[in-house]
Each structure stands twice: as structure tokens, then as C-alpha cells.
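Chemist: This is the structure alone, sequence omitted:
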């Protein structure tokens, strides 16, 4: 693996760790204000899936005997997803989290990408789970993990929609 790909790989791990710190801080802030968490039972599967995502990439890289070259097109798509990812997080501000946590009395965020899509962050994560492995020529990972992501979203989105509906109903 080239030094550039190692830098990207380490950046991604660092980014995810920073996001977990932000999510934890936001969670504490919301809980202090009376927020309610829901859908806890499936959250561990997101954590497990995202951890194995990085393990699978490394595994595929190490079993691949060819030298991996960074594709400029895939790198541009990757950079675009990172910009969009930050836009999603910034738009939700203190309400952004990796868990389903709703704060009674809070208004539904409808700015930034949330004014165009209901769940833009999930779309970005799905694209990342496809594009990032392709950058590393980890083709099995690029197929397997977007599918796992969709299966998890099949569980998560209805739970999140229900929580948001209840929040919205309580605000009327």
C-alpha cells in the first residue's frame, strides 16, 4: 500500500474517532436537556460493521499482491463525500449523533443537506462504504459493506422516523 493510501486510511480512522468524541459530547449535552435515546439494540451492529469495514480493507490489501495505485476519480469522489459529511454534521450541530437521540421540544432540523434529503448522512456513508474500498482495490469489501449498511438502515430508519414523528407530534 502506498504512503498516500496509508495516510487516507489513518485519516479515516482518526476522523471516525473524532466523530465518536463529538457524538458522545452531543449525547451528553442532549441527555442533560432531557433527550431520549431509542433503537439501542441495533446500534452495536453499526459499531461492529464499521470496525470490520476497516479490518476487511486491510485484509484485502494484504492479500492483494498487486501494487495499489490511487485513482484520481475515486479520490475526488472520496473528497466530495468528506465535504458532504462535514456539511451534514455541521447542519445538525449539537443534534448530530451516531445514535438515535431525540430532544423533546426541539425542532426538526431542515437546513443544509437536510433541506433536500431526509437522511443525507446515510447516503454519504453508503457511498463511502463503496468508494473507500475501491480506492484500496478491496473489491469484496466494496460490495459487502454497502449491503450490510442497507440492511442496518432497513432497521434503523423506521426507528428513527418513529422517534422523529413522536418528537414532531409532541411539538404541535
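Modeler: In hand now; what should we look at? The structure presented is a predicted model; accordingly, all values stated were derived computationally and were not measured.

Chemist: contacts and neighbour counts: CA atoms only from here.
Modeler: Noted.

Chemist: In space, not sequence, find me the middle residue of the chain.
Modeler: With distances taken as Cα atoms, centre = their mean, the residue of the chain nearest its centroid is residue 125 (4.5 Å).

Chemist: residues contacting the closest residue to residue 105 other than its chain neighbours?
Modeler: Closest residue in space to residue 105, ignoring its immediate chain neighbours: residue 171 at 5.8 Å, by Cα to Cα, 6 or more residues apart in numbering. Neighbouring residues of residue 171 by Cα atoms under 8 Å, 6 or more residues apart in numbering: 104, 105, 106, 107.

Chemist: next, the one to line up against it:
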């Protein structure tokens, strides 16, 4: 299990890196008259992701979940792929990427990188990670509960983001 704790801590460190990029990008978008949407659901999203990381560590330890290589290694590969997709999104959106919904009125939608294929590829990365990270160490209860909670939250988030982008995008 110590290696799994390092994986979860690495994901947590990645989240901190995201927040650093998001803070810098927020300053950039606000300096260009960016408008934030969905402030009410943002703290819930932060709490959900923090609780996910905690439960990823707690369930295997408290419930005695074993590492099953046949499940663990593929799930770990999915976690790595999710991180790669997330950072492809960050790169493609450049200064427009954020953990918050901040849009610059009149800015064109990005159609490069993974946005050529999906409208919200970052959320695909989140969905995969939320399911795969706990399953890498057989934390099936955590995977189930947080996948359902994340689905509810993403329903709110995607509606918010779509509305904000529609309102801000040029005709």
C-alpha cells in the first residue's frame, strides 16, 4: 500500500499544480473582462475532489482491500492517461483553462487539441480518474460513491459552463 499512497499523493500534487495554473489563468482572464459563473458549485467540487483523495487512502487501509494486479495495473494506466488528457486540455486552452468557469466575453471557443473531438474533454479525464484511482487499489466503494457524486456535480457544472460559453461566444 505505500506505493499507492505515493500515487494518491502524486495526484494531490498534480491538483496543487492545477490550482497554480488556474490562479495565474484567472488573473489573465479577469484582466480581459472575464466573468465568473457557477461560484456556488465550485466549493462542492473542491470538497468532492479532496474527499476522493482521502477516501482513496482510507478505504484500502480500513477495509483491508488488497492490491489485485489484474485490476490495479490497468486502473493505474487509466489514471496516467487521464492526467495526460487533462494536461492536453490545459495546453490546448492555454490561458483560458481554469478550474473555475471564467469566460472572456467575445472570445472564440477553442477547437484545437482534444476540443476537436469533444466539447468537454477535461471532464472525461475527471470521470476516468474518479473511477480508476480508487479501483487501482480495489477501493470499489469509493469508486462507486464518488462516481455517482461526480456525475451529479458534472451535470450542474456542464450546464453552467455551456450556458456561460453560449452567452459569451461571438455570434
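Modeler: It's in. Computed from a prediction, not measured in an experiment: that's the story for all the values here.

Chemist: Can you provide the mean distance from the host helix or strand of the residue nearest to the centre of the first structure to its aligned counterpart in the second structure?
Modeler: Secondary structure assignment for residue 125 of the first structure, by DSSP states H and E: helix 120-135. By mean Cα distance after the TM-score superposition for the first structure, the fitted helix 120-135 of the first structure averages 0.5 Å away from its aligned residues in the second structure.

Chemist: circling back: between the contacts of residue 171 of the first structure, identify the one with the most neighbours.
Modeler: residue 104 (18 neighbours; other Cα atoms under 10 Å).

Chemist: Look up how far residue 157 of the first structure lies from it.
Modeler: 19 Å (Cα to Cα, to the nearest Å).

Chemist: next one: residue 15 of the first structure
Modeler: 24 Å.

Chemist: again with residue 30 of the first structure
Modeler: In terms of Cα to Cα, residue 30 of the first structure sits 20 Å off from residue 157 of the first structure.

Chemist: More neighbours: which of the two?
Modeler: Set side by side, residue 30 of the first structure and residue 157 show more neighbours around residue 30, with 21 against 15, by other Cα under 10 Å.

Chemist: For burial, what's the neighbour tally of the closest residue to that one other than its chain neighbours?
Modeler: With sequence-adjacent residues excluded and distances taken as Cα to Cα, 6+ apart, residue 30 of the first structure is closest to residue 103, at 6.4 Å. Residue 103 of the first structure has 19 neighbours, counted by other Cα under 10 Å.

Chemist: ok now do residue 103 of the first structure, which residues does it touch?
Modeler: Contacts of residue 103 of the first structure by Cα under 8 Å, 6+ apart are 30, 31, 33, 34, 35, 36, 167.

Chemist: Tell me the most packed of those, by neighbour count.
Modeler: Ranking those using other Cα under 10 Å puts residue 30 first, with 21 neighbours.

Chemist: What strand or helix carries that residue?
Modeler: Going by DSSP H and E, residue 30 of the first structure is part of helix 3-32.

Chemist: can you state the direction angle for that helix and helix 120-135?
Modeler: Calculated by axes from the mean of the first three to the mean of the last three Cα atoms, to 10 degrees, helix 3-32 of the first structure forms an angle of 160 degrees with helix 120-135.
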